[in-house]
Every structure is written in C-alpha cells, then in structure tokens.
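*Asks:* What follows is a predicted protein model with its sequence.
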Amino acid sequence: MTDPILCTRDGSILTVTLNLPDKRNPVSDPAVIDALERALLAADADIGVRAVILTGAGSAFSSGGDLKAMKAGSGLRAPLPAQTRRNYREGIQRLPLLFHALEVPVIAAVNGPAIGAGLDLACMCDIRIAAENAIFAESFVKVGIVPGDGGAWLLPRIVGFSKATELALTGETIGADEALRIGLVSRVVPGGELMAAAREIADKIAANPPHAVRMTRRLLREGQTATLANILEMSAAMQSLAHATRDNDEAIDAFLEKRPPRFTGA
C-alpha cells in the first residue's frame, strides 16, 4: 500500500510530501488526514524541527477532495445529513484546527494545481511559495458545494474579503503570477527551483532561536482573532519566557561580540 505522505528529515527541516500522485493528492482521504496529523504533531513536539515544508508528489500540490468519493453514500457524504456533518468534523475539518494550533512554522511549496481543499490546505500554512506552473482555485461552487474545510475563514485573511469573495463565488482558476499579485503567495519561482527556494526560507527560519520563532508564530496566529489588549498580554507573558532562554543571552552576546550566534534551543 502506498504511503499517503512521505516525511524526509534533513537536519532541522522536515519535508512532508503528499504522496497520492495518481489521484493528484486529495486531502479528504482519511488516511491522508491521519498521516498529516501524526507527522505534524510529531514535528511540533520536537523542538529540533525548526520548520516544515509541505509539498505534493507528481504534477499537483493537491486537487482537494476526491470527486469520486463525493457521490451520495460514499466518502464524506453519508445517506444521513447529520452523519455527513460528523464526517466533516471528524475528517477534513481536523486539518485547519491542527495547522492553527501548531507552533512549528509550515511552508507550502506549491508545485502544481492547488484546487478547492488543496488551495485551503496551502492557506493553512504560514508561508506559501509557488512554482511558475502552479494554479489555484477556490472551486467548491463549481461542483455545487461550499468550502467545508474552513476556506471561508482562511482565504479572506490572506487576500482580503473582496478578492476572496470573487474567487469563492466564481470558482475561477488563477495562475501563479496573479496569486503573487494578490498576496496569496509570497514568491514565484521556476518549477525546478521550488524546493530549493522553500529550503532557503526554511533555513532562514531555522537560523533563529527556536523558542522565539515558535512563540512568534503563536502570536501571529492568535492575532488573527484576538483583541489588541489580549495580544499585548500574551506577548508580555511570552516575552518573559523568551528572556529566560539562554538563546536570548547568546543573541545579545553574539551581537556585541560581532560573531555569528550559536542557538541551541535552550
């Protein structure tokens, strides 16, 4: 049986690859959801993992849901609507909650089409870069459904309400250049350079003190919904923790001594 994802660790960087290329890497498959959850929770628990790169095997990043599994009585769609609700909650909706709760940064290296839930999966990540041939679509309306995996929450926070509404209500497909223009991705590179570009970003993140990186990531996520007063309170508490690390002292010493810092995660 094909592993639904592949995990490769290189130093402090973990690369997670969606590995159902024959199906264009759907993310609604329970095996994929379970495997992603296991891999990302393990990475989050390991302070030695400084960043995660998420990409897809084959020609697609992710086609989203498996349309063949959307026929009545199969996949998420149960004969009883109340059970369908439970299937979404216990299935694909675990992913946005998982990504939101992580502290380890995740970079989406979008190597090809990111369609429907595939686009939303990319939006769950902290940073998105795209190959020149990547395409994107919030295309749920094209198959008569709504974004069931949090896309209506995720996409407006990245591209703004008006553009997110346009993409979601038309279901249109956009290319990598347009994705860059609207801020959906932060960088577009030739396909052959995608993983190297993702690794470059990951290495820059990994060069910083890991506790400070993870707490900063947590603050950014909480800042999407919290009040300013709550974020300031949380920032003060986390700052007290950051000041107590040896990495904070090392950063200051290295700056004053004009040498590269050596961060250990302590």
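*Replies:* Good, I have the coordinates. Numbering: from 1, shown residues only.
*Asks:* Please make it C-alpha for all contacts and neighbour counts, starting now.
*Replies:* Will do.
*Asks:* Next, count neighbours for Gly223.
*Replies:* As a burial measure, Gly223 scores 14 neighbours (other Cα atoms under 10 Å).
*Asks:* That one contacts Glu233, doesn't it?
*Replies:* No: counting by Cα atoms under 8 Å, Gly223 does not reach Glu233; the two are 11.7 Å apart.
*Asks:* Now do the strands in the protein.
*Replies:* Using DSSP state E, the strands found in the chain span residues 5-10, 13-18, 51-56, 106-110, 114-115, 127-131, 135-137, 173-175, 187-189.
*Asks:* Could you export those strands as CSV, including mean neighbour count and distance to Leu241?
*Replies:* What follows is those, written out as CSV (neighbours: other Cα atoms under 10 Å; distance: least, Cα to Cα, whole Å):
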stretch, mean neighbour count, distance to Leu241
strand 5-10, 15, 28
strand 13-18, 22, 24
strand 51-56, 26, 21
strand 106-110, 27, 23
strand 114-115, 26, 38
strand 127-131, 25, 25
strand 135-137, 25, 40
strand 173-175, 16, 43
strand 187-189, 21, 33
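*Asks:* want to compare, so here's the second one:
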Amino acid sequence: MKSVVHIEEIEPEIVLLRMQDDVYKNTFSKALIDELIDAFDAIQANQTYKVVILTGYDTYFASGGTRESLLAIHEGKEKFTDKNVYSLALNCDIPVIAAMQGHGIGGGLIMGLFADFVILSRESVYTTNFMKYGFTPGMGATCILPRKLGISLSEELLITSANYRGADLEKRGVPFPVLPRVEVLNHAVELAREIAEKPRYSLVLLKNHLVAPIRQELPSIIEQEVTMHEKTFHQQEVRERIHNLFGK
C-alpha cells in the first residue's frame, strides 16, 4: 500500500514531514491519521532531530474530516478524540513549523495552528468550516484559534465558517508570514536552519515551557467541544448538510 506521509531528514537535524494523500486530497483518511501518528512517534524517538517541518503537497495542506468520518460522528460511532491527530505538533518535544503551502480546511487548519511556527500561502484557502455543516467546532479549535489569532477574528472564523485566502488574512493582521505558495517551503527551511543552530536540550526545555499553558488548558476545552458535539452533531440537518456539501 502506498504511503501517504513521507518523512525525510532533509538536512542534519531537520526533518520534513510531507502529507501526500492525493486520492483523498489530504482529508483525514484513516491512512493519513495513522501514518501521521506513527511519524510523530518516530520523531519523538529520535534524539538527534531538532525541528520538524510539516507540509502538504500541491495546493493541499490538510483538508479536514472525510465524509465517512463526519457521518460516523453523526451516527455516534466515533468521536474526533478517538485518535488525536490535531495536537501532534503541540505534543512534539521539538519545535514544529507548519509550512501551509496549500489549503487548510477545518481540522486541517487547526492541526497546522497547533504548530510552533505557521507559514501561510497567499493563494490558499483557510477556513474553520465546522458550522457550515451545522455542528460546533472540534479538534481543539476553540482553544488554539483565540490564542493564535485573537478572540475577534476567531469568533468571525468559527461562527461564519467563511473562506479566507492567505492574502485576506494577511490584511487582517495575522501574526504569521504570508508568502506566495512557491516560497513557503523555502522559508520554512531557512527558519528550520536558524532553529537547528541551537542546542537540542535547550530547544526542548524552552518549547515545553512556552506551550505548557496550552497543554494544560486543552483537555478541558476538548471535553467541552465533545459535549457540544453530543448536542449538535446528531441533528438530521447536519446529516443533510454533510451529504450536500460533499456532493458539490
């Protein structure tokens, strides 16, 4: 079976993690989730890596839940917490750069925002489209969005579920580099080289200190998101919206 997550040490101490599920366009298929978890486990076990670059392929970074997974949650067969893919970057000991060269949709955008550094593409679409399907946000969105973007823009993104190009977010003052797509990965590599100049032990210690408040806060917010899902996800209207939106 063809791998959909590729891990490569592109330079000493710098590891590139590329998501490339071209069949499902980097939606959270079972293969993508399982291979991402395995890849981060392998990175955690390697004591020489100092920094991770997480990226996608072509025009896709990560595209959120599949139709099947959303319907399974609607039917009560699954929860988004069954496999924790959303906070892999947060839980990684070493710094993670999300080189979001392509579209970041729903949970795909949220997964990227849990990274320590975020780089956006001017051309790509970024959206937290949970409410477009009629259910409240999950994947830790209500935790990380306000921390990274501020409450006002976060409420706008989460409630309206609108699509934003990277260029639109740049005008709104997001605190990330927003570059032409072709420049995103190169910028990430340059940043990774700067990070890799530092001692690994110091990087791990400082990252753990900086993200400790988010790690502490996240479980209770996830619990609240699951509770909201239990109230909103099982509506018949949600099922109809899933079918209609995926059918387009």
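*Replies:* Received it, and whenever you're ready, just let me know what you need. For clarity, every value in this text was computed on a predicted model and none was experimentally measured.
*Asks:* Need the TM-score between these chains.
*Replies:* Overall, the chain-to-chain superposition scores 0.80 on the TM-score scale (TM-score structural alignment, normalised by the length of the second structure); 216 aligned residues with a Cα RMSD of 2.1 Å.
*Asks:* which non-adjacent residue is nearest the most centrally placed residue in the second structure?
*Replies:* Computing the C-alpha centroid of the second structure and ranking residues by Cα atoms, centre = their mean puts Met111 first, at 1.6 Å. Sequence neighbours aside, Tyr86 is the residue nearest to Met111 of the second structure in space, at 4.6 Å (criterion: Cα to Cα, 6 or more residues apart in numbering).
*Asks:* Can you get me a residue count around the residue mapped onto the one you found from the first structure?
*Replies:* Under the alignment (TM-score structural alignment), Tyr86 of the second structure maps onto Pro96 of the first structure. By other Cα under 10 Å, 19 other residues sit near Pro96 of the first structure.
*Asks:* any idea what Arg181 of the second structure aligns with in the first structure?
*Replies:* Per TM-score structural alignment, the equivalent position to Arg181 of the second structure in the first structure is Gly191.
*Asks:* Need the nearest residue in space to its match, chain neighbours excluded.
*Replies:* That would be Ala131: by Cα to Cα, 6+ apart, it lies 4.6 Å from Gly191 of the first structure.
*Asks:* Might you report the residue contacts of the one you found?
*Replies:* Ala131 of the first structure sits next to 109-112, 176, 188-191, 193-194 when contact means Cα atoms under 8 Å, 6 or more residues apart in numbering.
*Asks:* which of those residues also appear as contacts in the second structure?
*Replies:* On the basis of both residues aligned by TM-score structural alignment, their matches' Cα atoms under 8 Å, what survives of those in the second structure is 110-112, 176, 188-191, 194.
*Asks:* buried ones in the longest helix seen in the second structure?
*Replies:* Selection of the longest helix in the second structure by residue count, based on DSSP state H, yields helix 200-232. Residues 200, 203-204, 207-208, 218, 221-222, 225-226, 229-230, 232 are the ones in helix 200-232 of the second structure that count as buried (16 or more other Cα atoms under 10 Å).
*Asks:* Equivalent analysis for stretch 138-153 of the first structure, please.
*Replies:* Buried, per 16+ other Cα under 10 Å, within stretch 138-153 of the first structure: 138-141, 146-152.
*Asks:* which position in the first structure aligns with the residue nearest to the centre of the second structure?
*Replies:* Under the alignment (TM-score structural alignment), Met111 of the second structure pairs with Leu121 in the first structure.
*Asks:* Can you give me the separation between that match and Gly148 of the first structure?
*Replies:* As judged by Cα to Cα, to the nearest Å, Leu121 of the first structure and Gly148 of the first structure stand 12 Å apart.
*Asks:* ditto for Thr165 of the first structure
*Replies:* From Thr165 of the first structure across to Gly148 of the first structure, the span is 15 Å (Cα to Cα).
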